[in-house]
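> I would like the atomic coordinates for the input below:
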Amino acid sequence: MIGLEQEGKLKFAGKDTVFRDIFSIKKYLYQMYQALHPEDTTIEQNDLDIVTLQSILLNGVYNDLGFLVRGSQLMILVEAQSTWSPNIIIRALMYLMNTYQDYFSQHKIMLYGNGKASMPKPELYVIYTGDRGSHPDVLSLQEEFFSDTDCCIEAKVKVLYLGDGHDIINQYIGFCRVFNEQIALHGRTPEAAEEIIRICCDRNLLKEYLTERKREVERIMLTLFDQEYVWNLERENIRSEGIAEGRNEIIQKMLAANMSIDNIAKIVKMPVEQIAAIGKKMAVL
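Purely as a prediction, here's the structure:
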């Protein structure tokens, strides 16, 4: 079950999950690389390998997107961020070290021998979907956290904002703006999900992706909307009745809200049969 005792532990919002989904598809990952490195005219889709850290929904060390270019030439990590924080660079550094650890393990590179290890050159990016304001083009660990003293390490994250072009990064930021507008108008509802997709297609924002995967994108958004709904119920239940008696009541509230049994089962990590039994019991009462 989603951690009742851990308020604020749900990582993904709908936009973030769409980000991970779209750039797990090679042709869109290829478009991202072209936007980051338009000077590289020889790159092909097969030159890109996804190395995104994987985890479950609850907090852990995992990132939005990581990929290698031409095997081991370049390692690119990209985060999508809607809220500004200097801590972005700390998270990026953590993701980088964990991705390197996976890389060394996969390639059986020994770090305790005499030979110098080979490693891909890193590039760190954050796609910032909010207003640019006075935020910098590059976040520096040393400048942000150790500006008045010497520091033995440095890391830099390039920040990407909404620009004038129509590359896939600008399209994704545009999608996020539409997402926020429609959630403000309709709440986290099926109507909002449908409107987000319709408006973005009309504006040619991720149109090909949204058309190809319309049902999947709707499912992603609705599942996350449901999870947020459940989390709010859980939080309310913690405050009013305690954890021990909370789960069945939460399930009953979800059933009363006409959420599907399959979705409820996935969210609370229970068999479909148990959810159905709770529903039958409600019908008898």
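
> For the rest of this, base every contact and every neighbour count on C-alpha atoms.
Fine.

> What ranges does the stretch 1-150 of the chain have for its strands?
48-50, 65-69, 74-81, 121-128, 138-140 (DSSP state E, counting those that start in this stretch).

> Distance-wise, check residue 179 relative to residue 135.
22 Å (C-alpha to C-alpha, to the nearest Å).

> Repeat that for residue 21.
28 Å.

> My guess is residue 163 contacts residue 170. True?
Yes: counting by C-alpha atoms under 8 Å, residue 163 touches residue 170, with 6.3 Å between them.

> Looking at the two, which is more packed in?
residue 170 (21 against 12; other C-alpha atoms under 10 Å).

> and residue 181, what does it touch?
Shown in contact with residue 181 (C-alpha atoms under 8 Å, 6 or more residues apart in numbering): no residues.

> Just the element for it, please.
helix 168-186 (DSSP states H and E).

> For stretch 214-223, list every residue counted as buried.
Buried residues in stretch 214-223, defined by neighbour count with 16 or more other C-alpha atoms under 10 Å: 214, 217-223.

> Equivalent analysis for stretch 251-269, please.
For stretch 251-269, the neighbour count (16+ other C-alpha under 10 Å) marks 251-252, 254-255, 261, 263-265, 267-268 as buried.

> picking that back up, between helix 168-186 and the helix or strand that the helix holding residue 181 is followed by, find me the angle.
Next along the chain after helix 168-186, taking DSSP H and E as the criterion, comes helix 190-202. Orientation check (axes from the mean of the first three to the mean of the last three C-alpha atoms, to 10 degrees): helix 190-202 against helix 168-186 gives 150 degrees.

> let's see this one next to it:
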Amino acid sequence: MVDGKGTAVNKEYKDRLFNYIFGREENREWTLSLYNAINGSHYSDASLIEFNTIEEILYMGMRNDTSFIVSGEINVYEHQSTFNPNMPLRLLGYVDRLFSAYISTNRLNKYGEQLIMLPYPKLVVFYNGIKEQEDEVILRLSDSFGEAHRNDADIEVRVRMLNVNYGRNSEIMENCRPLYDYAWLIEQIRQNAKEYGIIRAAGRAIELMPDDFVIKGFLMKHKAEVEGMLDTEYKEAEIRELFMEDGRAQERANTERERKRADEECERADQERKRADEECERADQESKRADQESKRAEKAEARVRELEAMLAENRKL
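Next comes the predicted model:
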């Protein structure tokens, strides 16, 4: 697969490491641990989990992340390394696909007179980007509707975004050791990526991982796949950043053009105001001259009347 700039993307490793750890049948116990940690529950039977991950390839080879049904819920877990306020819209599409698959699998009739019962959705985004975010943020679809119409909308989607960077959400990390191990791993890779490159940094982080980390054996067993996934994931993050930077550069250029146009408009307006002020000043001067001429004319007329009166008086004499 090649992106729009001609950069090759490795199709072999189209999964994310987060999903590779928590979205596999063999790691059901870890998935259940993650579920319990973020919900404050205490389920112990991992067989309750029924995976329903959508296998569709999405942006630049990435699939959506883990989705599963447990205790009447349909849980959709998505990992994000960049903040995306549009996750409610994206996850709404995922849930629609999952519901369609659920209805088809269970041979339910959505056109019939009988009400069909569905598992209720719980939507969670696990964020570990470098941009600072709160431990927990609630994203809402209604934020996209505009403030004037949010209360009028007949649909809402609520997504819980959890910051899973190392050192964040300590209570959740304490209750889900695999998540803590994952956060530690990503932090180590970030600290060493510039010096060693992603693949070597990932390999070193796995080897230096303490032996009591529960995911170490799994990562060592799948070391090549993990390194490939991380390499692909980071490269694609760089590509996304390039796209975003291109967009930001274009936005800056558009803003600069708009600013120049606004400055030119202001300059023209200033010139028009100056011309108008000059016209007003000339009009004032003309008005003053007219007033002066009028006063002189009145004085002359008064003097004429005075002389006429004097002449009339002399004739009488």
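
> For the two chains, what TM-score is obtained?
Aligned and superposed, the two chains score 0.66 in TM-score terms (TM-score structural alignment, normalised by the length of the first structure); 223 aligned residues with a C-alpha RMSD of 3.4 Å.

> before we move on, back to that, what about the helix holding residue 181 of the first structure, distance to the chain center?
15 Å (C-alpha atoms, centre = their mean, to the nearest Å).

> Please compare the buried residues of stretch 251-269 of the first structure by their distance to residue 208 of the first structure and name the closest.
Closest to residue 208 of the first structure out of these is residue 263 (27.0 Å), distances taken as C-alpha to C-alpha.

> how about the closest one, what's its partner in the second structure?
Residue 263 of the first structure maps onto no position in the second structure when the alignment is built from TM-score structural alignment.

> in what helix or strand does residue 263 of the first structure lie?
Going by DSSP H and E, residue 263 of the first structure is part of helix 261-268.

> relative to helix 261-268, how tilted is the following helix or strand past that helix?
Remark: after helix 261-268 of the first structure, the chain's next helix or strand is helix 272-284, criterion DSSP H and E. What separates the directions of helix 272-284 of the first structure and helix 261-268 is an angle of 110 degrees, with the same axes, to 10 degrees.

> Output the contacting helices and strands for helix 272-284 of the first structure.
When contacts are defined as 3 or more C-alpha pairs under 8 Å, 6 or more residues apart in numbering; DSSP states H and E, helix 272-284 of the first structure packs onto helix 246-256, helix 261-268.

> For the aligned partner of residue 155 of the second structure in the first structure, which non-adjacent residue is closest in space?
The equivalent of residue 155 of the second structure in the first structure is residue 153 (alignment by TM-score structural alignment). Excluding its sequence neighbours, the residue lying closest to residue 153 of the first structure (C-alpha to C-alpha, 6 or more residues apart in numbering) is residue 142, at 7.5 Å.

> Ok, residue 86 of the second structure next?
Nearest to residue 86 of the second structure is residue 141, by C-alpha to C-alpha, 6+ apart, at 7.6 Å.

> That neighbour: what's it in contact with?
86, 88-89, 156-158.

> is it true that residue 160 of the second structure touches residue 137?
Yes: with contacts counted by C-alpha under 8 Å, residue 160 of the second structure reaches residue 137, the gap being 6.1 Å.

> Show the residue spans covered by the helices in the stretch 151-300 of the second structure.
Under the criterion DSSP state H, counting those that start in this stretch, the stretch 151-300 of the second structure contains helices at 170-175, 177-196, 198-208, 216-221, 223-316.

> what does the stretch 1-150 of the first structure give?
14-22, 26-36, 88-106, 141-145.

> Go through those helices and name the closest to residue 130 of the first structure.
That would be helix 14-22 among the helices of the stretch 1-150 of the first structure, by C-alpha to C-alpha, at 12.6 Å.

> What is that closest one packed up against?
Against helix 14-22 of the first structure (3+ C-alpha pairs under 8 Å, 6+ apart) you get helix 168-186, helix 214-240.

> Of all those, which one is nearest residue 61 of the first structure?
That would be helix 214-240 among these, by C-alpha to C-alpha, at 19.9 Å.

> Which one's more surrounded, residue 21 and residue 135 of the first structure?
Legend: neighbour count by other C-alpha under 10 Å for residue 21 of the first structure and residue 135, higher for residue 21 (18 against 13).

> how close does the more buried one get to residue 131 of the first structure?
Distance from residue 21 of the first structure to residue 131 of the first structure, by C-alpha to C-alpha: 24 Å.

> now swap in residue 227 of the first structure and tell me
27 Å.

> More neighbours: which of these two?
residue 227 (21 against 13).

> Does that one touch residue 266 like I think?
No: taking contacts as C-alpha under 8 Å, residue 227 of the first structure lies outside contact range of residue 266: 9.8 Å.

> what about residue 160 and residue 137 of the second structure, which has more around it?
Higher neighbour count among residue 160 of the second structure and residue 137: residue 160, with 18 against 13, using other C-alpha under 10 Å.

> Against residue 85 of the second structure, how distant is that one?
Counting by C-alpha to C-alpha - residue 160 of the second structure and residue 85 of the second structure are separated by 11 Å.

> and if you look at residue 180 of the second structure?
Taking C-alpha to C-alpha, one finds residue 180 of the second structure at 25 Å from residue 85 of the second structure.

> Give me the buried positions along stretch 106-116 of the second structure.
residue 108.

> before we move on, what about stretch 145-162 of the first structure?
So, applying 16+ other C-alpha under 10 Å, buried residues of stretch 145-162 of the first structure: 155-162.
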